[in-house]
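A.B. asks: could you look at this predicted model? Sequence included:
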Amino acid sequence: MIRRIDLTDAAPSVDYRGSVPRAEFDVEAAAHAVRPVIEAVKTRGLDAVLEYTAKFDGVEQTDIRVPVEALTEALEGLDPAVRAGLEESIRRLRLTCAAELEADVTTELGEGALVTHRKVPMDRVGLYVPGGLAPLVSSVVMNTVPAQVAGVGSIALASPPQKHNNGLPESTILAACALLGVDEVYAVGGAQAIAMFAHGAGDCAPVNLVTGPGNIYVAAAKRELRGVVGIDSEAGPTEIAILADDTADAAFVAADLISQAEHDPMASSVLVTDSVALADAVVVELEKQAEATKHTERIRTALGGQQSGIVIVRDVEQGIAVVDAYAAEHLEIHTRDADAVAARVRNAGAIFVGSFAPVSLGDYCAGSNHVLPTAGCACHSSGLSVRAFTKSVHVISYTKAALAEVADHVVTLANAEDLPGHGQAVSVRFAGEAGGEK
């Protein structure tokens, strides 16, 4: 079901990025398909959105805005147990977001010389929640809560329309929106949703930032529109890497690999271990557990794809180097001294430490965010957090005396760059004074 890659004889200088399993995720190729969609929405607005929704989702619409009554009805019909789970997820995420919210910082560089680093929330954001193979109601929480804690004044959310729900997004997604107080919701999916957020269409005014995971066309649209709007990342199919030694429980490891494989046939599940015995036991467990679960075919496709595999390493030391090169969206550590091993990992979207911190916990109720960088982007990008919904502004306040202290330096540096007007903008403020002609 899952291939095996032996790196025990790899040279210390090898670049593991080319050795570990990785999905083919050609965003650039998908960009050719989404460019006409983006241009059409930019020039024709709502009409283009309606056309592409009919073409790609098979849903005929006259309006893309979800009525508030539909949100209220969805919440009233929500299973009480699901509501309780959502409320706990919201509560925990609000706590971590509030703790991460940065206060303004003022630095006094001298008497009367102040620079304040001010954090300002975005004016308006667009949140994307995929439908697809699984209605990701949890993504409503993960996108909305940090935006609200950051103080964003205007929040719009889009999710694909569903034929079985009268052209509205999934009912659980609508219920979560109502629970969170988000009432600007659009039944739009795919690249046309991202273009709608960027350029505006119908009732939807343009936004400043788009966040949320999606398929390759959503990722491609976000890449194309970066610069028109801010984006969080190009999150693609989910991935999990597990670093384990002979102390790991094979049943736990297999279950966690399967948990991400059930998302999508393109999902990546990778085990890195120095224990051949564990690898063998995990293969047995994968066969047994995959056969017993609901989405067997989807899971088998993901586990059997080139993006998944069991990587055999010499020791945990080499294993750390391998997972650092892989830069997984989700990384689990099942080793001796798991905390110490986790502390040495630099590249991962989120790290789950020990046998009782599965990725599923982070998907729902850990208090962390599950919107994370994929495809190796964790080596340079971070997961979604309250910080993504704020921007920094430097506020500079200098008195005349404070400016006088550095006036000579400003003029000298301006002249060094052959920009004498820059220096004159300082000198003019002291014209006629002793030392004023600089």
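C.D. replies: Received the coordinates, thanks.
A.B. asks: only C-alpha atoms for contact and neighbour calcs from this point on.
C.D. replies: Noted.
A.B. asks: list the buried ones in the helix ranked longest in the chain?
C.D. replies: In the chain, with assignment by DSSP state H, the single longest helix is helix 80-100. For helix 80-100, the buried set under the neighbour-count rule, 16 or more other CA atoms under 10 Å, comprises R83, L86, E87, E88, S89, I90, L93, R94, T96, C97.
A.B. asks: nearest to A251, of those?
C.D. replies: S89 (26.3 Å; CA to CA).
A.B. asks: past the longest helix of the chain, which element shows up next along the chain?
C.D. replies: Using DSSP states H and E, the next helix or strand after helix 80-100 towards the C-terminus is strand 105-110.
A.B. asks: can you map out the strands along the chain?
C.D. replies: 4-6, 105-110, 113-121, 124-128, 154-159, 185-187, 209-211, 230-231, 239-244, 268-273, 309-312, 330-334, 350-353, 390-398 (DSSP state E).
A.B. asks: could I get these as CSV with mean neighbour count and distance to A302?
C.D. replies: Formatted as CSV, the strands of the chain follow (neighbours: other CA atoms under 10 Å; distance: least, CA to CA, whole Å):
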stretch, mean neighbour count, distance to A302
strand 4-6, 15, 14
strand 105-110, 12, 47
strand 113-121, 18, 39
strand 124-128, 26, 24
strand 154-159, 23, 25
strand 185-187, 24, 29
strand 209-211, 25, 26
strand 230-231, 20, 28
strand 239-244, 27, 10
strand 268-273, 28, 7
strand 309-312, 24, 10
strand 330-334, 27, 16
strand 350-353, 22, 21
strand 390-398, 14, 36
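A.B. asks: which one of those strands lies closest to H32?
C.D. replies: Nearest to H32 among these is strand 230-231 (19.3 Å), distances taken as CA to CA.
A.B. asks: returning to what we had before: looking at the strands of the chain, which is closest to V411?
C.D. replies: Nearest of those (CA to CA): strand 390-398, 16.5 Å.
A.B. asks: this is the other structure I want to compare:
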Amino acid sequence: MNQKVQRFAWVLAGLLLCHSPSSVAQSNSTSEFNGRWEASGMFGGPWTFELTVAGDAVSGRVMQHGGVVGPAEIYDGKVAGAVVTFKTKYPIISPVVREITFRGVLAGDEIAFERSVEILLNGPDPGILPVDAGVFGTSAVPRFTARRRGPVKAPAVPIGVSDPTRPADVNGRWESLRWNLDVWRFDLKSSGSQLSGTVSMTAGPGRQLLVNSRPMPIYDAVIEGNTVRFKCKSPDNARTIHFTGRVHGDEIAFVRAIEAPPGAPTGFEAVYGAFAPLTFLAKRTASGPAPERAELKELQQAQQKWAARTFTDYEFTAQWRCLCPMPTEPLAYRVRGGTGAVGLNPNLTALTGLPPEAVRPVLERYATMDQMFAYLKDAVARQPYRLKIDYDPTLGYPASVDLQPGGTSVDDDIQIRITRFQILN
């Protein structure tokens, strides 16, 4: 009888241990790492971490809004209780490889991170070590805190794996409209698994001097099922850009990789550059006139209401959420005589590492409602997967914008919120 009691006691103790508060807390803390986390107040910020936990393994991506944007894939990710560790690499392919290690401790809706950088050489030491203060940089802050910003977004239309013996038809012109009204263009010709064509881009307003529109031929091009792969050189011949795309109907969800020797120019924010996102969506342009959308009629009606206003001067606050150089913090604008100006926050300017005269043109690209209407008109014309605009019922200006250019990618999605609108005359 005593042996039975003793055996029961051990079983009961084991059950209690398995369901003890500390064990439950540890299990919960593991799943609580799932989601999108952002750290603000650093160069290139916000820094964004998308974490997905399966058992004790962690996968996901790291990206930022300024400098070399990324995203970069996470690897060697592990969770142990309230501690997460993972690594990523500097997104530019180079003989000098930066491996960045992150260690974070979870506390509620915050992760206290530590980061370290190791320089790895794939070949002879070139004697040039790139330095920057972003999330992938060698001189960035070693400790920071990231806060939960919601779940990891998934594409509305997942792309399945297709039969590699049946190559996709990618004939035609494919375009990607960027936040700054640049257009990345891919003119492709396919026949079975064979692929040829060119990569080019056109400049948005005010960017003509920064963009080389010369078409660059693609090479090492192939189609395998619904996957396309090709390379091209940058117009200055300083970089090699690798493209991998997954085709779904009239959309291609692309991932770029940029190969550059140490010390080579980065190419800034262009299809050939490192300062633009490495993931993007391209859509096949229609061969005939595009069908008229209800959003266009609503936009025209709202624009007519705005044009009928009896004042010229006004101010407002705009907040952007996108994988682009626009800060996520609210920006205050004042419009006088049709010209808009942003109220520069000294702290924001300092984080960019650029003088105010260099920051201002970026932030003032949409400094008036007329500029905002022009952007939305271009977005509607490209037949987005989803576009929801809420207009002010009295004045007609766009108060809320949710733009999803395609169904197979989320990195091109844009949210804009207009608040604190005031008439000044």
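C.D. replies: Now that the structure is in, tell me what you want to look at. Since the model is a prediction, treat every value here as computed from it, not as a measurement.
A.B. asks: TM-score of the superposed pair?
C.D. replies: TM-score of the superposed chains, computed with TM-score structural alignment, normalised by the length of structure 2, equals 0.25; 185 aligned residues with a CA RMSD of 7.5 Å.
A.B. asks: if we can go back for a sec, packing partners for the longest helix of structure 1?
C.D. replies: Contact here means 3 or more CA pairs under 8 Å, 6 or more residues apart in numbering; DSSP states H and E; on that basis helix 80-100 of structure 1 packs against helix 137-150.
A.B. asks: helices or strands up against the helix it packs on?
C.D. replies: helix 80-100, strand 124-128, helix 171-180.
A.B. asks: mind giving me CSV with those and columns for distance to V316 of structure 1?
C.D. replies: Below are these laid out as CSV (distance: least, CA to CA, whole Å):
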stretch, distance to V316 of structure 1
helix 80-100, 31
strand 124-128, 38
helix 171-180, 41
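A.B. asks: quick one: closest of the ones you listed to A29 of structure 1.
C.D. replies: strand 124-128 (21.7 Å).
A.B. asks: could you give me the buried positions within stretch 110-120 of structure 2?
C.D. replies: For stretch 110-120 of structure 2, using 16+ other CA under 10 Å, the buried residues are E110, I111, A112, F113, E114, R115, S116, V117.
A.B. asks: start to end distance for stretch 36-54 of structure 2?
C.D. replies: 15 Å (CA to CA, to the nearest Å).
A.B. asks: over to stretch 388-402 of structure 2?
C.D. replies: Termini of stretch 388-402 of structure 2 sit 5 Å apart (CA to CA).
A.B. asks: please apply the same query to stretch 31-38 of structure 2.
C.D. replies: Stretch 31-38 of structure 2: ends 18 Å apart by CA to CA.
A.B. asks: and for stretch 309-319 of structure 1?
C.D. replies: End-to-end distance (CA to CA), stretch 309-319 of structure 1: 14 Å.
A.B. asks: coming back round to it: of the buried residues of helix 80-100 of structure 1, closest to L109 of structure 1?
C.D. replies: C97 (30.8 Å).
A.B. asks: distance of the closest one relative to A402 of structure 1?
C.D. replies: 38 Å.
A.B. asks: assumed R229 of structure 2 was part of a strand.
C.D. replies: Yes: using DSSP: H, G, I helix; E, B strand; the rest coil, the assignment for R229 of structure 2 is a strand.
A.B. asks: would you confirm that T101 of structure 2 contacts K78?
C.D. replies: No: applying CA atoms under 8 Å, one finds T101 of structure 2 not in contact with K78, separated by 11.8 Å.
A.B. asks: give me the common contacts of the two.
C.D. replies: T85, F86 (CA atoms under 8 Å, 6 or more residues apart in numbering).
A.B. asks: what is the burial count for K388 of structure 2?
C.D. replies: Neighbourhood size, K388 of structure 2 [other CA atoms under 10 Å]: 12.
A.B. asks: excluding chain neighbours, what is closest to it?
C.D. replies: Counting by CA to CA, 6 or more residues apart in numbering, K388 of structure 2 lies nearest to D402, which is 5.2 Å off, once chain neighbours are set aside.
A.B. asks: what do you get for R420 of structure 2?
C.D. replies: That would be F316: by CA to CA, 6+ apart, it lies 5.2 Å from R420 of structure 2.
A.B. asks: distance-wise, check the one you found relative to V105 of structure 2.
C.D. replies: 39 Å.
A.B. asks: try L51 of structure 2
C.D. replies: 14 Å.
A.B. asks: hmm, I240 of structure 1 is touching I333, no?
C.D. replies: No: in this structure, I240 of structure 1 is not within contact of I333 by CA under 8 Å, at 11.0 Å.
A.B. asks: now for F56 of structure 1: which residues touch it?
C.D. replies: So F56 of structure 1 contacts nothing (CA under 8 Å, 6+ apart).
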